[in-house]
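*Asks:* Using only what follows, build the 3D model:
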Amino acid sequence: MTDTHFPLEPTAADAQVAIADEFGFFGDWSERYQYLIDLGRKLPDFPDAWKTEAHRLHGCQSLVWIVAEGDANALVFHAISDSAIVSGLIYLALRVYSGRSAREIAATQPDYIAHIGLSKHLSPTRSNGLAALLAFIHERAGAALQQ
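*Replies:* Below is the predicted model:
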């Protein structure tokens, strides 16, 4: 399965700017959380057959499954969660990283998290889960670069 909605922007940097711009439209965090939930609903379909322990991302309080495909030229990530807010966090990470080269992924720090204020407004368990998601993405990029 390689069909994906990502990348939306030409570069990871462009994606991070777009995310910051979009979240800048909202005045308070209740609106931002609602937008995050809405983004999570836009995630591409994730086959039930992939919802296995082998694809489960550990380190998250919520259930999260992630599958990586591709090589150093382009890594595509598919992921889903049983949590609406976590699905939104996944959407943002995939928007920045999925469909990019391993080199671009490895060189891109997730600056959007601080720029939109997520780092101040996520619970510790969600912050840990987001860190696990980003670590998975960067680890796959590093492995692809070594092949």
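
*Asks:* CA only for contacts and neighbour counts going forward, please
*Replies:* Fine.

*Asks:* got a list of contacts for stretch 67-81?
*Replies:* 2, 4, 43-44, 46, 50, 55, 62-66, 87, 90, 94, 98-103, 137, 140-141, 144-145, 147 (C-alpha atoms under 8 Å, 6 or more residues apart in numbering).

*Asks:* this one next, for a side-by-side:
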Amino acid sequence: MSKSIQEIQEEIIDEFSMFDDWMQRYEYMIELGKSLPLIDEKYKIEENLIKGCQSKVWVHAELNGEKLEFTADSDAIITKGIVAILIRAFSGHHPSDILEADTQFIDEIGLKEHLSPTRANGLVSMIKQLKMYAIAYQTQLK
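*Replies:* This next block holds a predicted model:
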């Protein structure tokens, strides 16, 4: 049985709570970015770019049965770590579960307050885009 979005978010909160300071958390985010399921080069196109991000972030979504699978990449290592966290939380779930999920875990790990304003805006844009994909694919499932 696969884990719920909530369970994955709680795991992420637990992992981040193991680090004492933000330098360690940034290093961990960079590590997460390296483990990101990489987007196929053919999807690194303008329409897959997240609007509102300072760095380039591409996200591709594909329906696999009734589950939405995300792949992504970024040209910035911290941003790649951020998108890796989001994809870990939301990829492999039904579009309706993605839409219903909250993103409170982002606040609980303290991410927003430790990002520059432009990165924080980018984070919000990434979440919006993942939810937009979920809306688009949910209509296909009905």
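
*Asks:* Now the TM-score, please.
*Replies:* These two chains, once laid on top of each other, score a TM-score of 0.92 by TM-score structural alignment, normalised by the length of the second structure; 139 aligned residues with a C-alpha RMSD of 1.4 Å.

*Asks:* which of the contacts of stretch 67-81 of the first structure are buried?
*Replies:* Buried members of the contacts of stretch 67-81 of the first structure, scored by 16 or more other C-alpha atoms under 10 Å, are 43, 46, 50, 62-66, 87, 90, 94, 98-103, 137, 140-141, 144.

*Asks:* From those, which land in strands?
*Replies:* 64-66 (DSSP state E).

*Asks:* which one of these is nearest Val17 of the first structure?
*Replies:* Nearest to Val17 of the first structure out of these is Ile66 (C-alpha to C-alpha; 24.7 Å).

*Asks:* Now do the strands for the first structure: every range, in order, please.
*Replies:* For the first structure, the strands defined by DSSP E occupy 64-71, 74-81.

*Asks:* Spell out for me which residue occupies the centre of the first structure.
*Replies:* What sits nearest the mean C-alpha location of the first structure, by C-alpha atoms, centre = their mean, is Ala93, with 2.1 Å.

*Asks:* In the second structure, point me to whatever sits opposite that one in the alignment.
*Replies:* In the second structure, the residue paired with Ala93 of the first structure is Leu86, using TM-score structural alignment.

*Asks:* so what's that match up against?
*Replies:* Counting by C-alpha under 8 Å, 6+ apart, Leu86 of the second structure has contacts Ile127.

*Asks:* how much space between it and Gln140 of the second structure?
*Replies:* Using C-alpha to C-alpha, to the nearest Å, one obtains 23 Å as the distance from Leu86 of the second structure to Gln140 of the second structure.

*Asks:* do Ser4 of the second structure as well
*Replies:* For Ser4 of the second structure, the distance to Gln140 of the second structure equals 22 Å [C-alpha to C-alpha].

*Asks:* top helix in the first structure by residue count?
*Replies:* helix 124-146 (DSSP state H).

*Asks:* what ranges do the helices span in the first structure?
*Replies:* Listed in chain order, the helices found in the first structure under DSSP H are 12-24, 29-40, 84-97, 102-107, 112-115, 118-121, 124-146.

*Asks:* highest average neighbour count across those helices?
*Replies:* Among the helices of the first structure, judged by mean count of other C-alpha atoms under 10 Å, the one packed with the most neighbours on average is helix 84-97 (a mean of 25).

*Asks:* average offset between that helix and the second structure?
*Replies:* Taken against the second structure, helix 84-97 of the first structure registers an average deviation of 0.5 Å after superposition, with mean C-alpha distance after the TM-score superposition for the first structure.

*Asks:* In the second structure, what range does stretch 117-131 of the first structure match?
*Replies:* Using TM-score structural alignment, the residues of the second structure aligned to stretch 117-131 of the first structure are 110-124.

*Asks:* Fine by me, we can end here.
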